[in-house]
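> Predicted model, plus sequence, below.
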Amino acid sequence: MYSGPKVTLEQVLDNRERRANRQREWAEAHSLPLISFTINMVGEVKLNQISRTAFSQGYQAIVQACSTHNIEMVSLEKYSSDCGAELLISAGNIEPDALKRVMVEIEDTHSLGRLFDIDILDSQCVSLSRDTYGLPRRKCFVCGNEAKICARSRAHPLPALIDKMSEMINDCN
């Protein structure tokens, strides 16, 4: 489940910069809020069966939520590289703060939501944070503590994280 091409930190950082450039280009081109979706994949293998399955589930959940909430998907594009899969959607007829709340609901309620990283950017390409809206911070999928604290302190060994992610994927199927 975890096999695939290994990537370096430099590749991940370069990919992050390419994503930020695409986001800026989309914000300029569409002048609409953006949904930017990736998978929180630990380790040096970012494109594998875990991330592919999680991305597919997240993509379906986002499209379904847009349909349910009558959010117009003005433009949609998927990208894939050794650094993982990505989705960009320009969202029409909804305010960025309302869009953020819809996407947080997916992250907080979907069985794989903790693996999802759904960012909302306003039409000026400014990322909207949970803190701005008084929304709860993301929880660690291993222990339930605040995810950023566990990540920074490397509280859990990589094999434990991968095992937990595999378990989540298996439970979802």
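That came through fine. In this text, all values refer to a predicted model and were calculated from it rather than measured experimentally.
> Please make it C-alpha for all contacts and neighbour counts, starting now.
Noted.
> Is Gly43 in contact with Pro159, as I believe?
No: the criterion here is Cα atoms under 8 Å, and Gly43 misses it with Pro159 at 9.1 Å.
> Which secondary structure element is home to the residue most central in space within the chain?
Taking Cα atoms, centre = their mean, the centroid of the chain lies closest to Asp117, which sits 2.0 Å from it. Secondary-structure assignment from DSSP states H and E places Asp117 in strand 116-121.
> And the contacts of that strand?
Residues from elsewhere that reach strand 116-121, judged by Cα atoms under 8 Å, 6 or more residues apart in numbering: 33-40, 54-55, 58, 96, 99-100, 103-104, 107, 127-128.
> Put this next to the previous one:
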Amino acid sequence: MSKEMIFKGEAVTLADMLRAREDRSLRQGRLLTEFPNESLLCVTLNIPGPIKTSPALLEVFDNVIRAILEKLAGNQISYQLRLLPKTGYEYYLVTALDSQALKLKMIELEADLPIGRLMDLDVLVMSNQLPTPISRTALGFPPRSCYLCSKEAKACSRNRSHSVADMQAALAQLLQSFFEGDNQLS
């Protein structure tokens, strides 16, 4: 599958992304308030550039959801929501599983899957009345690495160490391998 096919979709603006981030935070806060004794998982994909959705990316996203549900088989799931905005796909899951245990399962999933670096599997808790993700480092794991240079991903993002074109090319290569395989994540 070509880079053009992966990134064939509607472009979004910075204003769109900021609005989506705010909406996501409000939704997370509502869910954490509605389910105060359960754990919240919020799933998105790390997609560089202005195009965040396409048929190929939706296929990847749906495979990720299936893998999560397989990983959580046997655990009570109280709520699920799958959203498909142009600003990037979102999936919310509330479970009775302890938040640290859920985060550990999601760290395992990221490590086990060939497309793990593309996934944001945030487990959130309320902290100072705000939805706050549990960090990998708080559980003794190293920060996520960049899929281009293997340095800390947040540092590369903050410093804009790589061009959007280079990041899209790396992502396209990763997804090409995924689609050429059996693209089953389990």
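Perfect, I can see it now. Values in this document were obtained by computation on a predicted structure and should not be read as measured data.
> that older thread, mind checking which of the contacts of strand 116-121 of the first structure are in helices?
The helices, defined by DSSP state H, take in 54-55, 58, 96, 99-100, 103-104, 107 from the contacts of strand 116-121 of the first structure.
> returning to that earlier point: alignment lookup: the residue nearest to the centre of the first structure to the second structure.
Alignment of Asp117 of the first structure against the second structure is given by TM-score structural alignment, with Asp120 as its counterpart.
> so who does the residue lying closest to its match once chain neighbours are set aside touch?
What sits nearest to Asp120 of the second structure in space, not counting adjacent residues and going by Cα to Cα, 6 or more residues apart in numbering, is Thr44, at 5.1 Å. Applying Cα under 8 Å, 6+ apart to Thr44 of the second structure gives the contacts 88-91, 119-121.
> Which parts of the first structure are helices?
Listed in chain order (using DSSP H), the helices of the first structure are 9-30, 49-68, 96-109, 147-153, 158-172.
> Same list (the ones you listed) but as TSV, adding mean neighbour count.
Compiled in TSV, the helices of the first structure are given as follows (neighbours: other Cα atoms under 10 Å):
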stretch	mean neighbour count
helix 9-30	14
helix 49-68	18
helix 96-109	18
helix 147-153	12
helix 158-172	15
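> mind giving me TSV with those and columns for distance to Leu76 of the first structure?
Output for the helices of the first structure, formatted as TSV (distance: least, Cα to Cα, whole Å):
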stretch	distance to Leu76 of the first structure
helix 9-30	10
helix 49-68	10
helix 96-109	15
helix 147-153	29
helix 158-172	25
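> looking at those, which is closest to Ser123 of the first structure?
Proximity to Ser123 of the first structure, assessed across those by Cα to Cα, is greatest for helix 9-30 (5.4 Å).
> Pro87 of the first structure corresponds to which position in the second structure?
To be clear, residue 87 of the first structure is Leu; Pro isn't right here. Aligning on TM-score structural alignment places Leu87 of the first structure opposite Tyr91 in the second structure.
> Help me confirm that that match comes into contact with Leu69.
No: the pair Tyr91 of the second structure / Leu69 is not scored as a contact, 11.6 Å apart, by Cα under 8 Å.
> Switch the ones in helices among the contacts of strand 116-121 of the first structure over to CSV; also include distance to Arg154 of the first structure.
Putting those into CSV (distance: Cα to Cα, whole Å) gives the following:
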residue, distance to Arg154 of the first structure
Ala54, 22
Phe55, 24
Gly58, 26
Pro96, 33
Leu99, 32
Lys100, 28
Met103, 27
Val104, 25
Glu107, 22
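> Quick one: map Ser25 of the second structure onto the first structure.
Using TM-score structural alignment, Ser25 of the second structure lines up with Ala20 in the first structure.
> Spit out the contact partners of its match.
The neighbourhood of Ala20 of the first structure, defined by Cα under 8 Å, 6+ apart, contains no residues.
> Next one: Ala165 of the second structure from Pro48 of the second structure, what distance?
Using Cα to Cα, to the nearest Å, Ala165 of the second structure is found at 8 Å from Pro48 of the second structure.
> ugh, typo on my part, it should be Ala67 of the second structure
23 Å.
> Tyr79 of the second structure now?
In this structure, Tyr79 of the second structure lies at 29 Å from Pro48 of the second structure, with Cα to Cα as the measure.
> which of these two has more neighbours?
In terms of neighbours (other Cα atoms under 10 Å), Pro48 is the more surrounded of Tyr79 of the second structure and Pro48; the figures are 18 against 12.
> Which residue in the first structure aligns with the more buried one?
With the correspondence set by TM-score structural alignment, Pro48 of the second structure lines up against Val42 in the first structure.
> What residues does that match make contact with?
For Val42 of the first structure, the set of contacting residues under the criterion of Cα under 8 Å, 6+ apart consists of 158, 161-162.
> Which of those sits closest to Arg138 of the first structure?
The shortest approach to Arg138 of the first structure among these belongs to Leu161, at 15.5 Å (Cα to Cα).
> Translate that closest one into the numbering of the second structure.
With TM-score structural alignment as the criterion, Leu161 of the first structure lines up with Met167 in the second structure.
> I appreciate the help and will end here.
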